[in-house]
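# Okay, predicted coordinates and the sequence, questions at the end:
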Amino acid sequence: MTTLRFSYQTKVEFSGDVTNHAFLLRSFPIEEKGQKVLDLMHTNSPIVTGGQYLKDGFGNTVYTGRIDRGHDSFTYKVIGTVIRDDSKKSFEKPLPSYRYPSELTKASPEIINFHKNLNLPSNHYEAAKIISKAVYDYMIYETGTTGIFNGDVLQRQSVYMEVTKLKEALLA
C-alpha cells in the first residue's frame, strides 16, 4: 500500500477580458478498487458560483462551471492524498478505441515531425516539461474562434494534438 500526496495547478491567461466562459475540468483522481481518495481540495480563481461535480462516462469525477463576468485569467488547483494498493486493482481490458495500433490512435505525420524535433531526454518528468512548453509555444491565440465573448482563445495552428497521438509518437 502506498500513500501519495499530489498537487496539480493550471493557469490560463487571456490577452483581454473574456465573459460567458464555460469549462469542464478533468483533474481529479478516480476512486476505484485499489485506489482510495483520502482528501481532496479544489480551488479556482475567479470563484465560480453554481459549479458542480459530476461523473463522466468512464466514472471519472469532473467539475463543470461557467463564469459570466469578465476575467483575464483562470486558475485551478487540485491537492489531495490517495492510498494505492495495486494488488487489489483489477486491470480491465482497454476499450478498442484506446488500444494500439488503430486508425483512431495512429500518429499523423505532423505529430511525428513535432516529436522528432523535440530531442527529449530519457527522464520522463523532464520530457513532459519539454513537451508542455513545445505545445504552448506552438499554439496561437485568435479572437472570436469559439464564441467566448471579448477575449482571445486558444487555437491550434494546423493539427489538433490529441494525447493518444502524441503518446504513440513518443513511444515510436
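Sure, I can see it. For clarity, every value in this text was computed on a predicted model and none was experimentally measured.

# going forward, measure contacts between C-alpha atoms and count neighbours the same way
Noted.

# neighbours around residue 106, how many?
A total of 17 residues lie near residue 106 under the criterion other C-alpha atoms under 10 Å.

# I should have written residue 151 there, sorry.
By other C-alpha under 10 Å, 20 other residues sit near residue 151.

# Please enumerate the strands of the chain.
Taking DSSP state E, the strands of the chain run over residues 2-18, 21-25, 35-45, 52-55, 61-67, 71-84, 140-143, 152-155.

# here comes the other one, which I'd like you to weigh against the first:
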Amino acid sequence: MKILSFTFETALHFSEPVSEHSFVLRCLPKNTPSQTVMDSQAIISPRTPVANQTDGFGNRLQIGRIEAAHDEFSFISTGLVVVDAAHIEGEDAQNAEKGPLASGPYGASAHPIYANPSTFAAADAAMRAFAQEASAEASGPWSIAQALSHAVHERLAYVKDVTDVSTTASQAFALGSGVCQDFAHVLIALLRSLGIPARYVNGLIVGEGATHAWVEMHDGVQWRGIDPTHDRPIDDTYIVLSHGRDFADCAIESGVFRGGARQDQRVAVQVFDQASQQ
C-alpha cells in the first residue's frame, strides 16, 4: 500500500482567440477496489462554473463552457490517493455499470461491452493469429494476459509522433510502433480476440512526467491491471483517472469551440510516494 500525492497540469494555447468553448474533463481520480481518493480538486482557467458528474463508466466528469473569447485554457488537478493493488476485490458492488454479463470463457462477471471489438481496439486477421501464437503456452486468463503483454512489448517500438489519437490497434500493430495509447489498444484487441474482456485505463504513474495508458483485463473473478508499455503488472505506483472500452470513452480532456485556431498543448505531471518524501 502507498499514499501518493499528485499534481497534473494541462495548458492549451490557441493561435487566435476562440469562444463558445464547451469542455469535458476526466482529470480527477475515482475510488476503485484498489484506490481510495483522500482528497482531490481541479482548478480551471479561465474561471467558469463547472458541473461535477459521473459518466456511465463511473468516471468523474468536470463539464463546463466558456462563452467569452480566450486564447489560453488550462486545468490543474491535485490530490492524495491511497493505492493498494495487492488487495483488489470484485468490482461489481462499486461499479456504476449495469447490464447482462459477458458470455465469453473468462467473462463471468464482466460487462459484455468489454469482450467485443470497439472503435480503436478491434483485432484483424493478423492480430488474431498473433494472439493465438503468443499465448499458445499460457494457461488461464492472467497467464495469457502476461504472455500477450510481453509479446506486444517486444513487437512494438515506443516512438512518439508516428501515431495520433485517431490511430487504431490494427494500424499501430501493422506499423510496429507507437506510444502507450497504442500499446494499450493493441493488447486490448488481442485479449478480446481470445474471449478475455479488457478495457482501457488512463492515469498517472510515480516518476513519469506525463499521463499514461494501460490495460485492465477480467480474469473471471476480478479486474487486474497490466502495462504493456513497461511489460509489468500494475502496482501501487499507478493512479487511475478513467477507464472505458478504449480511448474514445475516457479521454482526459475533450471539447469543441467556435473558431479556426490551432492548438498547442503542454502537460506536466508529478506523482510522489509520500513515504519517500518523509
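Structure's in. What do you need? None of these values were measured; they are calculated from a predicted model.

# and the strands of the first structure, which is most packed in?
strand 152-155 (a mean of 18; mean count of other C-alpha atoms under 10 Å).

# For the first structure, identify the residue most remote from the centre.
The centre of the first structure is farthest from one residue, residue 87, which by C-alpha atoms, centre = their mean lies 27.6 Å away.

# Tell me who's in contact with the closest residue to residue 68 of the first structure other than its chain neighbours.
Closest residue to residue 68 of the first structure apart from its sequence neighbours, by C-alpha to C-alpha, 6 or more residues apart in numbering: residue 20 at 4.2 Å. Residues in contact with residue 20 of the first structure (C-alpha atoms under 8 Å, 6 or more residues apart in numbering) are 66-69, 148-149.

# Kindly report the same for residue 48 of the second structure.
By C-alpha under 8 Å, 6+ apart, residue 48 of the second structure lies in contact with 64-66.

# and if you look at residue 131 of the second structure?
Contacts of residue 131 of the second structure by C-alpha under 8 Å, 6+ apart are 148, 190-191, 193-194.

# how deep is residue 179 of the second structure tucked in, by neighbour count?
20.

# separation between it and residue 241 of the second structure?
Distance of residue 179 of the second structure to residue 241 of the second structure, computed by C-alpha to C-alpha, to the nearest Å: 18 Å.

# All the helices of the stretch 101-250 of the second structure, residue numbers only.
125-134, 141-155, 169-175, 180-193 (DSSP state H, counting those that start in this stretch).

# what range in the first structure matches the longest one?
The counterpart of helix 141-155 of the second structure in the first structure, counting by TM-score structural alignment, does not exist; no residue aligns.

# related to what we said a few turns ago, identify the farthest-apart pair in the contacts of residue 20 of the first structure.
66 and 149 (12.9 Å; C-alpha to C-alpha).

# Residue 165 of the first structure: which of the strands of the first structure is closest?
Relative to residue 165 of the first structure, the nearest member of those by C-alpha to C-alpha is strand 152-155, separated by 18.2 Å.

# Measure how far the closest one is from the centre of its chain, please.
Distance, stretch centre to chain centre, for strand 152-155 of the first structure: 16 Å (C-alpha atoms, centre = their mean, to the nearest Å).

# Equivalent analysis for stretch 137-156 of the first structure, please.
18 Å.

# again, but for stretch 51-61 of the first structure
That offset, for stretch 51-61 of the first structure, works out to 14 Å (C-alpha atoms, centre = their mean).

# What does residue 169 of the first structure correspond to in the second structure?
In the second structure, no residue is matched to residue 169 of the first structure (TM-score structural alignment).

# Count the residues that sit near residue 169 of the first structure.
Using other C-alpha under 10 Å, residue 169 of the first structure is surrounded by 20 other residues.

# Roughly how far does it sit from residue 62 of the first structure?
Residue 169 of the first structure sits 28 Å away from residue 62 of the first structure, going by C-alpha to C-alpha.

# follow-up on the earlier one: would you mind confirming that the residue farthest from the centre of the first structure makes contact with residue 34?
Yes: the criterion here is C-alpha atoms under 8 Å, and residue 87 of the first structure meets it with residue 34 at 7.0 Å.

# Among the contacts of residue 48 of the second structure, which one lies nearest to residue 81 of the second structure?
Among the contacts of residue 48 of the second structure, residue 64 lies closest to residue 81 of the second structure (C-alpha to C-alpha), at 25.0 Å.

# what's the closest of the contacts of residue 48 of the second structure to residue 77 of the second structure?
residue 64 (15.3 Å).

# Apart from its neighbours in sequence, what residue is nearest the closest one?
residue 50 (4.8 Å).

# mind listing what the one you found touches?
Taking C-alpha under 8 Å, 6+ apart, one finds 62-65 in contact with residue 50 of the second structure.

# Provide the count of other residues in contact range of the residue lying closest to residue 88 of the first structure once chain neighbours are set aside.
Nearest residue to residue 88 of the first structure in three dimensions, chain neighbours excluded: residue 34, at 4.7 Å (C-alpha to C-alpha, 6+ apart). A count of nearby residues for residue 34 of the first structure, using other C-alpha under 10 Å, gives 14.

# residue contacts, residue 34 of the first structure?
Counting by C-alpha under 8 Å, 6+ apart, residue 34 of the first structure has contacts 83-90.
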